[in-house]
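> Give me a model of this one.
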Amino acid sequence: MRIGMAVVDGVFDSGLSAIMDVLGTANSLSTRDGGAPPFSVTVIGAGPQVRTGNGLSLTTVPVGELPHGTDLLLMPAVGFQAPDRVVAAVREPANAWLLELAAACATAGTPLAAACSGAFFLAESGALERRRVTTSWWLGPAFRARYPAVVLEDSRTLVQDGPVTTAGAAFAHIDLALWVVQRHSPALADLVARYLLIGDRPSQAAFALPTQLAQADPLMAAFERWARTHLADPPPLAEAARTLGVSQRTLQRTAQTVLGRSPLEFIQDIRLDEATFLLRTTTLSAEAIAGRVGYRNVSTLRELVRRRRGSSLETLRRGGVDAPAQDATPS
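Next up, the predicted model:
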């Protein structure tokens, strides 16, 4: 498989190296008994060199000098955490070549893949319209606002929709690279995972911070503050809407547009966030914590933790997670 890895100035160092390490290990394991390496990776840039997010120089093949086509165009993340910096990179005229390349590949039927903020570049090219994709959880509101025609499932670690595959935050680059190997050979992917000690991980929804997500919109920020003050005995959503000076329909629509979830689902996120904080910083019983976050029965909180975190109250209290959440299985 000929893989074209498209990179721009500011490329995320760890994401790039994770992909290269997984594919390199797959090649090494395939050739140890005399076989041929299954993957050929060409790092493509606008010119002969790019600078990574940590300031390292990376040699690239200029896009205009590619000696052959690609079987897969892959876009790692850029090393920016702030959504506005990601959008600025996407709009940077110096990066227009990547958008043109992605659009051309999509037109030709060449599979596309991206991790984390790399999905913004594919979306900007128009290649993701009406496709299901994922990206880093903290970039979700900015992505939804800029690309309303793309179906964002940012609680997923890996999403495949036809010829397009996207992965979530940061080290989901590993999941994306393993997906590439698995397309060639599931047995080889399993061997690579065991050699590199790559284990299953929960959905990135487990790490989304409600407060940070809500900051993308003033109404959602106000709703998040309102919800936190009413967790123990939550009044109806209609009261929240009246307090915030909007209709209940506007509250519902804004939550869905900005956060990709209903107001009630967002309140569950906040409850889970607060319960996790109390478990890790107090000696309150699980029953007392359940009451503080609005649940009469601790069993309801246990089920929320199991479903959203793939974990248990006891494990969260120790600061860990158990197993991947059931809804986080890659497509």
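> CA only for contacts and neighbour counts going forward, please
Will do.
> Can you verify my assumption that residue 70 contacts residue 3?
Yes: Residue 70 is within contact range of residue 3, at 5.6 Å (criterion: Cα atoms under 8 Å).
> How much space separates residue 116 from residue 287?
37 Å (Cα to Cα, to the nearest Å).
> Would you mind telling me which of the two has more residues around it?
Using other Cα atoms under 10 Å as the criterion, residue 116 and residue 287 rank with residue 116 on top: 29 against 14.
> Would you confirm that that one contacts residue 170?
Yes: between residue 116 and residue 170 there is a contact under Cα under 8 Å: 6.0 Å.
> Residues that sit against both of the two, list them.
Counting by Cα atoms under 8 Å, 6 or more residues apart in numbering, the contacts common to residue 116 and residue 170 are 77, 136.
> what separates the helix or strand where residue 188 lies from the chain centre, distance-wise?
In the assignment (DSSP states H and E), residue 188 maps to helix 186-195. From the chain centre to the centre of helix 186-195 is a distance of 23 Å (Cα atoms, centre = their mean, to the nearest Å).
> What helices and strands are in contact with whichever helix or strand comes after that helix?
Following helix 186-195 in sequence order, the next helix or strand is helix 210-214 (DSSP H and E). If contacts are counted by 3 or more Cα pairs under 8 Å, 6 or more residues apart in numbering; DSSP states H and E, helix 210-214 sits against helix 218-229, helix 263-281.
> Out of those, which is the most enclosed?
Mean neighbour count (mean count of other Cα atoms under 10 Å) peaks for helix 263-281 among the helices and strands packed on helix 210-214, with a mean of 19.
> which residues are contacting it?
209-210, 224, 227-228, 231, 237, 251-252, 255-256, 284, 286, 289-290, 293-294, 304-305, 313, 316-319.
> Another for comparison:
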Amino acid sequence: MLKIGFIVNPGFQIMSLTAMTVFEFANYAGKKPVYNVQLLSEHGGPVVNSLGFSMETKALGSFAFDTFIVAGPPVPDVVPPGVLAFLGNAAKKVRRIASICTGAFALAEAGVLDGRRVTTHWVVAREMAQRYPAVKVEEDRIYIADGNVWTSAGMTAGLDLALAMLEDDCGVQIARQVARSLVMYHRRAGGQSQFSSLLEVAPKSDRIQRALTHARQNLKSVLSIEELAYVANISPRQFSRLFHAETGHTPAKAVENLRLEAARLMMEEGNHPIELIARETGFADRERMRRAFIRAFGQPPQTVKRGARDAEEA
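Reported below is the predicted structural model:
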């Protein structure tokens, strides 16, 4: 049986522990239990989380675990020296060591992430890069596995990380079965973006939201201002003015961002030819998509596609 230790410090965010459920349900999915999951802290006993109530833990000390996963607090916080020392030693002794969200700061402070490709929540990713220059922070990733060190983005990304670990341990079928039990998509690809173009645009009115939804559902179309304005039931001139006022973007830029997001997702979720991706996402031709990718990501589609594949295989 594989022992999974979730390490918490005072003030940890309880949502970090949702990843435990993946391992719990894996025990139900097979003929016999696969995992022994334990909640650990520096001294054991009750540890108060960020909501103010305590959870019972066992004390750190034993390295007889397959995997340690460090839960994160709502914002990066000071980690007890004893925990840092334990993490530094544990990284050399266990098969996997991981973090969820801001838990990556504990691993970085312990020196575990030096020279590694890692991710964390995008809100604090740049802070991590500044505080730990030896760490290779990739802020736009759901999770990354670099050797025996695994890191994930925001709290819900811990579920994707746990499902990827389960797939690594028990195979894709068990992982899919657990994902279905949790009413989840199998799992998001590790290289998938943390961001959503619709979330960034965030319109205030239903009219602009309707136009954006229409655009996203019809990316293969030309999507002229006139068409979007018709969906919003206002004049093209009024639509352009209102759209920019509510979103800070021109309609053309917002549509391009939606196409970029859809194209990148196709690259992450399948091995589709570049020409097909360009066609399906409304860029019409490969060259037009290449120029848009360079503007947005500083890289052509082939490089982005290769990076997503490499992140998935790492």
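> Can you tell me which of the helices and strands packed on helix 210-214 of the first structure is nearest to residue 21 of the first structure?
helix 263-281 (34.2 Å; Cα to Cα).
> Just checking the distance from the following helix or strand past the closest one to the centre of its chain.
Remark: after helix 263-281 of the first structure, the chain's next helix or strand is helix 286-292, criterion DSSP H and E. Here helix 286-292 of the first structure is found 31 Å from its chain centre; the criterion is Cα atoms, centre = their mean.
> Check stretch 138-155 of the second structure too.
For stretch 138-155 of the second structure, the distance to the chain centre is 7 Å (Cα atoms, centre = their mean).
> Show me where the first structure has its strands.
Remark: strands assigned in the first structure by DSSP state E are 2-6, 40-45, 49-51, 57-59, 61-62, 72-75, 112-115, 132-133, 151-152, 158-161, 164-167.
> can those strands go into CSV with extra columns for mean neighbour count and distance to residue 124 of the first structure?
Below are the strands of the first structure laid out as CSV (neighbours: other Cα atoms under 10 Å; distance: least, Cα to Cα, whole Å):
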stretch, mean neighbour count, distance to residue 124 of the first structure
strand 2-6, 21, 15
strand 40-45, 20, 17
strand 49-51, 18, 21
strand 57-59, 14, 24
strand 61-62, 17, 21
strand 72-75, 26, 13
strand 112-115, 27, 12
strand 132-133, 22, 13
strand 151-152, 20, 14
strand 158-161, 21, 17
strand 164-167, 27, 14
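> can you put those in CSV and add distance to residue 98 of the first structure?
Listed next are the strands of the first structure as CSV, based on distance: least, Cα to Cα, whole Å:
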stretch, distance to residue 98 of the first structure
strand 2-6, 7
strand 40-45, 8
strand 49-51, 13
strand 57-59, 17
strand 61-62, 11
strand 72-75, 9
strand 112-115, 12
strand 132-133, 19
strand 151-152, 21
strand 158-161, 21
strand 164-167, 16
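> quick one: which of those is nearest residue 21 of the first structure?
strand 40-45 (11.4 Å).
> what's that closest one aligned against in the second structure?
Mapping strand 40-45 of the first structure onto the second structure (TM-score structural alignment) gives residues 36-41.
> Look at residue 187 of the first structure and say how many residues are nearby.
Residue 187 of the first structure: 11 neighbours (other Cα under 10 Å).
> Would you mind measuring from it to residue 203 of the first structure?
24 Å.
> In contact with the equivalent of residue 112 of the first structure over in the second structure, which residues?
Here residue 112 of the first structure is matched to residue 97 in the second structure, going by TM-score structural alignment. Contact analysis of residue 97 of the second structure by Cα under 8 Å, 6+ apart lists 67, 68, 69, 90, 91, 148, 149, 150.
> Next, give me the two most distant ones among the residues you listed.
Longest span within the contacts of residue 97 of the second structure, Cα to Cα: 90 and 150, 13.5 Å.
> What sits closest to residue 33 of the second structure if chain neighbours are left out?
Excluding its sequence neighbours, the residue lying closest to residue 33 of the second structure (Cα to Cα, 6 or more residues apart in numbering) is residue 27, at 4.1 Å.
> Burial check on the one you found, number of neighbours?
16.
> So it versus residue 166 of the second structure, what's the distance?
Where residue 166 of the second structure is concerned, residue 27 of the second structure sits at a distance of 11 Å (Cα to Cα).
> Ok, residue 306 of the second structure next?
25 Å.
> the more surrounded of those two?
Taking neighbours as other Cα under 10 Å, residue 306 of the second structure and residue 166 compare with residue 166 leading, 22 against 13.
> For that one, list the residues it contacts.
Residue 166 of the second structure makes contact with 22, 23, 26, 174, 175, according to Cα under 8 Å, 6+ apart.
> which one in the first structure is aligned with it?
So, by TM-score structural alignment, residue 166 of the second structure is matched to residue 181.
> ok, now residue 140 of the second structure?
By TM-score structural alignment, residue 140 of the second structure lines up with residue 155.
> For the host helix or strand of residue 216 of the second structure, which residues meet the burial criterion?
Assigned by DSSP H and E, residue 216 of the second structure belongs to helix 206-217. Using 16 or more other Cα atoms under 10 Å as the test for burial, helix 206-217 of the second structure gives 207, 208, 209, 210, 211, 212, 214, 215, 216.
> elements contacting the helix or strand following that helix?
Later in the chain than helix 206-217 of the second structure, the nearest helix or strand by DSSP H and E is helix 225-232. Secondary-structure packing of helix 225-232 of the second structure (3+ Cα pairs under 8 Å, 6+ apart): helix 206-217, helix 236-247.
> Switch those over to a markdown table, and while doing so, append distance to residue 110 of the second structure to every line.
Shown next, in a markdown table, are these (distance: least, Cα to Cα, whole Å):
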| stretch | distance to residue 110 of the second structure |
| --- | --- |
| helix 206-217 | 44 |
| helix 236-247 | 41 |
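> now for the ones you listed, which one comes closest to residue 107 of the second structure?
helix 236-247 (37.6 Å).
> Spatially central residue (nearest the centroid) of the second structure, please.
A centroid search over the second structure (Cα atoms, centre = their mean) returns residue 142, at 2.0 Å, as the residue closest to the centre.
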